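Visitor: coords below, sequence missing:
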């Protein structure tokens, strides 16, 4: 049963043109009938609302049991910023956040990390948009591990596409857990999106495409 919060989040993504239906080529080269582009959030109200959804997921999962939140460049930067603000405002959880530069800065304070500077023993959570093949995570974890002796146990994303990663029979989320010990928590999954479409009643053609795609690429 689709919860009211999940339904609200799916409708929010659709209203912002972030969740789109059609034919899209993903980073992994697959032709998907749906696409999630968090780059389409573009107003103060949208990023404020998005931050609340992430903050709620973080609060329910971790509470205050983490040191700082990291947003990988580039899309993770506004996500971590919005989540940090919402956690402080909605729940009184005031945690630092930081992000990386794609290019290390060679003047001023220098370095590749902006904001909080990780310390040995820190518990870091990662804030991202989606995971399709897990490529971004494999790029992100070394950045954190090179900065300090930190632990990364949790990662938060908007949508879990539940798709096969590099190994048959395993999703990218499963691989991230096996390789790095990171639990990935999604606000919604592709199953939730499919359930939402089925409940709306006017998406029969899209449901057929979703089912065919999920049967080929998803581990549910």
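Guide: Perfect, thanks for sending it. Just so it is clear, the structure is predicted and the values come from calculations on it, not from any experiment. Numbers count the residues shown, from 1 in each chain.
Visitor: okay, CA-based contacts and neighbour counts for the rest of this
Guide: OK.
Visitor: for this protein, what spans make up the strands?
Guide: 19-25, 31-36, 68-71, 97-105, 111-115, 123-127, 130-131, 151-160, 183-189 (DSSP state E).
Visitor: putting a second one here so we can go through both:
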């Protein structure tokens, strides 16, 4: 049985804020994949100031950790990119928090996001914020479901001349991909694992399913813990 012995304080604080703020819920939820999940994470619910502060802090500290000079392969980037729509607020607030926490390193970091539809007047274009051409771009978003939205974001950035250097998401569900229509695949690859292999870039997460189960063990209902462990055992990816 997989377990997480401890969590970094910022991860534990983010997990607690997600539960208390109703962002992370437990019960029965039908996913896009048609699986029935014992939990649901909705980053769109981080609309309250204290919750927005919690997620921006968690993103910033995850990025700072990954870009540390002592990391095996330090993450280096010029722009934080948020795919429309949920990613927009994440990119803007993460850049602000990075600059606040480490102004010498990140005081000049920029943000960008895309439009769903190309603007045909004014300055026009598909991108709002810093120009992407020739820049190293880090994508931030809520989760990777089947990878479609992240592939679209990568292609948009590349079409603008940007270089995607990585992706950071709020949650890694750690589960296998599902075929269109909900059929289970023999390949036990996760959506995150598929993106890593396809593009050769790191995909990081603030929290994983293992982290959530760890948090529940500290102060959760036995029924929720059992349901989460059964779900993990049934669908956990090999990566």
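Guide: Here it is on my side, so go on. Everything quoted here is computed from the prediction, not taken from an experiment.
Visitor: Quick check: TM-score for this pair?
Guide: Put the two chains on top of each other and the TM-score (TM-score structural alignment, normalised by the length of structure 1) is 0.93; 217 aligned residues with a C-alpha RMSD of 1.6 Å.
Visitor: if we can go back for a sec, same list, the strands of structure 1, but as a markdown table with distance to residue 47 of structure 1 please.
Guide: As requested, the strands of structure 1 are exported to a markdown table (distance: least, C-alpha to C-alpha, whole Å):
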| stretch | distance to residue 47 of structure 1 |
| --- | --- |
| strand 19-25 | 15 |
| strand 31-36 | 15 |
| strand 68-71 | 14 |
| strand 97-105 | 16 |
| strand 111-115 | 19 |
| strand 123-127 | 14 |
| strand 130-131 | 16 |
| strand 151-160 | 13 |
| strand 183-189 | 15 |
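Visitor: Make JSON lines out of those strands and add mean neighbour count.
Guide: As requested, the strands of structure 1 are exported to JSON lines (neighbours: other C-alpha atoms under 10 Å):
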{"stretch": "strand 19-25", "mean neighbour count": "14"}
{"stretch": "strand 31-36", "mean neighbour count": "18"}
{"stretch": "strand 68-71", "mean neighbour count": "24"}
{"stretch": "strand 97-105", "mean neighbour count": "17"}
{"stretch": "strand 111-115", "mean neighbour count": "15"}
{"stretch": "strand 123-127", "mean neighbour count": "24"}
{"stretch": "strand 130-131", "mean neighbour count": "23"}
{"stretch": "strand 151-160", "mean neighbour count": "22"}
{"stretch": "strand 183-189", "mean neighbour count": "19"}
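Visitor: tell me, which helix in structure 1 spans the most residues?
Guide: Counting by DSSP state H, the longest helix found in structure 1 is helix 44-62.
Visitor: And it, what does it pack against?
Guide: Counting contacts by 3 or more C-alpha pairs under 8 Å, 6 or more residues apart in numbering; DSSP states H and E, helix 44-62 of structure 1 is packed against helix 76-91, strand 151-160, strand 183-189.
Visitor: mean shift of that helix relative to structure 2?
Guide: Compared with structure 2 after the fit, helix 44-62 of structure 1 shows a mean deviation of 1.4 Å (mean C-alpha distance after the TM-score superposition for structure 1).
Visitor: Looking at structure 1, name the residue matched to residue 204 of structure 2.
Guide: Matched to structure 1 by TM-score structural alignment, residue 204 of structure 2 sits across from residue 185.
Visitor: Surely its match is in contact with residue 155?
Guide: Yes - the pair residue 185 of structure 1 and residue 155 passes the contact test of C-alpha atoms under 8 Å, sitting 6.1 Å apart.
Visitor: Just tell me what residue 98 of structure 1 corresponds to in structure 2.
Guide: Residue 98 of structure 1 maps onto residue 112 in structure 2, by TM-score structural alignment.
Visitor: so what corresponds to residue 5 of structure 1 in structure 2?
Guide: In structure 2, residue 5 of structure 1 lands on residue 10 (TM-score structural alignment).
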